[in-house]
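# Below is the sequence, then the predicted model.
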Amino acid sequence: MSLLQKTLEKIECLDHGITTLARERVDNLIKPAKSLGKLEDLAVQLAGITKNLEPSFDEKAIIVMAGDHGVYEEGVTNNPQEVTVAQTLNFAKGLTGVCVIGQVSGARIVPVDIGIKSELPPDVGIILRKVKNGTENMAKGPAMTREEAVKAIEVGIEIANDEMAKGAQILGTGEMGIANTTPSTAILSVLLNCDPIGITGRGAGLGKGGIEHKAEVIRRAILINEPNPHDAIDVLAKVGGLEIGGMAGVMLGAAANRVPVVVDGYISTIAAIIATGIEPRVKDYLIASHASQEPGAKRASELLGVKPMLAMDMCLGEGSGAALAFPIIEAACQMLKRMPTFAEIGMDI
């Protein structure tokens, strides 16, 4: 049995007995009913994920998947493709946005080369799990084979398993890959059955042809490859990216071990849509961090059915939004553990 299949068989629903108890407790804490809003819902979800009325997430890891894209050669961005490898090396040096924000809550940043075009040197603090040296140009044919897509997912599962074995109690997902808003938007266009022009954004920088050219490249990729919207792995293989598959695998692996996953912005949300397309129960384990400024982000969150908790006008990627959300998650846990009920302090209401 494949690692993917074994993982899928382990994914269960939330513990509804625990969520019922958690909701009862939250509703009886010394505060007006519902006065802590989404923080209350988050606490109940975390209890249901962990089967624990006092969940704790002292050990945090953000897994950053890095990969390149063959569609880059279509001129969809003005950024040099070499930025992927340069910025990935900066993760290991602690220099990037997610590294700095992650320090606030002590999150460990785990950079993974799942598909960078060039070869990284060993022993520089990057986990080398390359499936291939970047995807193929999806405007000319499939981005990868189905086998490569499954392998990318399984790499994500393996990295998640490794981090949880090291003690991680909660994971975040992040990515690095020049041109990766193009496959992300292609996936969303397929699953929404809509023209890409209305959901295509600038990404990290537009090529000379602008939005129209980028959308036309996406249209061409969908037309040539005919991805099956009812088969998430087929969509991933034909118009997706290796880092998208890797992040989907992280989500699947975490869910199989009853560990919550904090989803970053647009591209991570697309990975979450792929993960839930493979196994819908994964949705119970996802916490959406922030509403990205990318035009397709709102539609992606609506399709996933998980509303982001933050609106910070961010679109950096890297897992930066996930890092920013960790303190809010800690607050939800502290509310559940440390705030007493009216009965516990002898208040009769």
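Looks like it came in fine.

# CA only for contacts and neighbour counts going forward, please
OK.

# number of nearby residues for residue 38?
12 (other C-alpha atoms under 10 Å).

# where do the strands sit along the stretch 201-349 of the chain?
Across the stretch 201-349 of the chain, reading from the start of the chain, the strands by DSSP state E, counting those that start in this stretch fall at 261-263, 286-288.

# need the ones you listed in a markdown table with mean neighbour count and distance to residue 331, can you?
Shown next, in a markdown table, are the strands of the stretch 201-349 of the chain (neighbours: other C-alpha atoms under 10 Å; distance: least, C-alpha to C-alpha, whole Å):
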| stretch | mean neighbour count | distance to residue 331 |
| --- | --- | --- |
| strand 261-263 | 30 | 15 |
| strand 286-288 | 25 | 14 |
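
# Count the residues that sit near the spatially closest residue to residue 192 that is not a sequence neighbour.
In this structure, residue 192 finds its nearest non-sequential neighbour in residue 303, 7.9 Å apart by C-alpha to C-alpha, 6 or more residues apart in numbering. By other C-alpha under 10 Å, 15 other residues sit near residue 303.

# next up, a second structure to put side by side with the first:
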Amino acid sequence: MIFDIPLLNTGLDADIAHCIDNKTKPIGSLGKLELLAKQICQVQQTLTPQLKEPQMLVFAGDHGVVESGVSPFPQAVTQQMVMNFLQGGAAINVFCQQHGIEFRVVNAGINGELPEHVGLIDASISKGTQNFVKQAAMTDLQCQQALEKGSELVADRHKRGSNVIGFGEMGIGNTSSAAAIMAAVLNLDAQECTGVGTGLDKAGVERKAKLINKALKRAQLKKSTPMQVLAEFGGFEIAMMCGAMLKAAELRMLVLVDGFIASSAALLASKMHPAFLQYAIFCHRSKELGHKKMLKAMAVEALIDLDMRLGEGSGVAVAYPLVQSAVLFVNQMASFEDAGVSKDG
């Protein structure tokens, strides 16, 4: 797919800086909130930013690599957790409700049947990917279809009035996909990228890293494109997130990125369109091994670090009040002139 994601216009930058610096506070005293506010003003090209109809899309998909023993949980847990989402019992349900974020779960490719539900979007490409240790996780056509579907879903949210959207995921085995993507894109050994996932012990992590290295050797992607990496190692939920993120940036929406797996989709998106990162807000740094290095490779910083590694968009929802605070202080905090406060020492 071709996405038109322009570099942000810098014409308002001086006015944005003046607006933020002229609030009744020492310059820079709100720290990273000021940088966040500047980014939001730049994306929206305004001195009066707004957050409209915040959305959360959690993409769910199954992974064939689970058959190789990369997770302590069976593949069926993906479907079971999606049912938990639909029943309102997961952490992401609680946090989205707390902060007024509209939540939908997307079936990107679960190996099982799901009931019709108002909170479920059925966008299944296939009932799970192939085992990428043995072969490519998906075909080029499936990869393209997933990107397109993610793009379509975001376009629909935008038409409904949203200008801020968060992305999360669910899929047993998807930390293996994210680690493989990271290793392939950044040319790293899998041991530098592979963590405990849903709770592997030390021996399990070592086995997981060896399997990913075996897959990297099988694929032999020395001069690969992001699309090739995605098709070889990705999950349908990761591919769909990637397309969704790119479309959101094209539509000048704020893109709220969750942890390690969601960041692997953002990493690929940044390689497809470098301007994408200007629209992305990385909400938290996961405790999952590799995420810190992945963020550093993209030259971005996360808003919070709470040792979370749950996934399912939980970091986005927990960090969302900080995004709100950045917008509110720009719009509601008095300037020195308004408050009659002297700027001089």
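Nice, I can see it. Remember, it's a predicted structure, so these values are computed and weren't measured experimentally.

# After superposition, what's the TM-score, could you say?
Overall, the chain-to-chain superposition scores 0.96 on the TM-score scale (TM-score structural alignment, normalised by the length of the second structure); 343 aligned residues with a C-alpha RMSD of 1.5 Å.

# Aligned against the second structure, show me the partner of the residue nearest to residue 192 of the first structure.
Residue-level alignment of residue 303 of the first structure against the second structure, with TM-score structural alignment as criterion, gives residue 297.

# how much space between that match and residue 216 of the second structure?
Shown here: residue 297 of the second structure relative to residue 216 of the second structure, a distance of 20 Å by C-alpha to C-alpha, to the nearest Å.

# same deal with residue 290 of the second structure?
As defined by C-alpha to C-alpha, residue 290 of the second structure lies at a distance of 17 Å from residue 216 of the second structure.

# Of these two, give the one with the bigger neighbour count.
residue 216 (24 against 21).

# Next up, the contacts around the more buried one.
Residues in contact with residue 216 of the second structure, defined by C-alpha atoms under 8 Å, 6 or more residues apart in numbering, are 180, 184.

# Alignment lookup: it to the first structure.
For residue 216 of the second structure, the aligned position in the first structure is residue 222, judged by TM-score structural alignment.

# Mind jotting down where the helices sit in the stretch 201-349 of the first structure?
210-225, 232-239, 242-256, 266-278, 297-304, 320-338 (DSSP state H, counting those that start in this stretch).

# and of the ones you listed, who's closest to residue 174 of the first structure?
The minimum distance between residue 174 of the first structure and the helices of the stretch 201-349 of the first structure falls on helix 266-278, with 6.5 Å, by C-alpha to C-alpha.

# Distance to residue 104 of the first structure for the strands of the stretch 201-349 of the first structure - can I get that in CSV?
As requested, the strands of the stretch 201-349 of the first structure are arranged in CSV below (distance: least, C-alpha to C-alpha, whole Å):
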stretch, distance to residue 104 of the first structure
strand 261-263, 16
strand 286-288, 19
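
# Please identify the one among these that comes closest to residue 30 of the first structure.
Proximity to residue 30 of the first structure (C-alpha to C-alpha) singles out strand 286-288 among the strands of the stretch 201-349 of the first structure, at 25.7 Å.

# which residues in the second structure does the closest one align to?
Counting by TM-score structural alignment, strand 286-288 of the first structure falls onto residues 280-282 of the second structure.

# now stretch 157-172 of the first structure
Under TM-score structural alignment, stretch 157-172 of the first structure corresponds to residues 151-166 of the second structure.

# distance of the closest residue to residue 252 of the second structure other than its chain neighbours from residue 253 of the second structure?
With C-alpha to C-alpha, 6+ apart as the criterion, residue 252 of the second structure has its nearest non-adjacent residue at 6.2 Å, and that residue is residue 43. Residue 43 of the second structure is 7 Å from residue 253 of the second structure, where distance means C-alpha to C-alpha.

# Equivalent analysis for residue 73 of the second structure, please.
35 Å.
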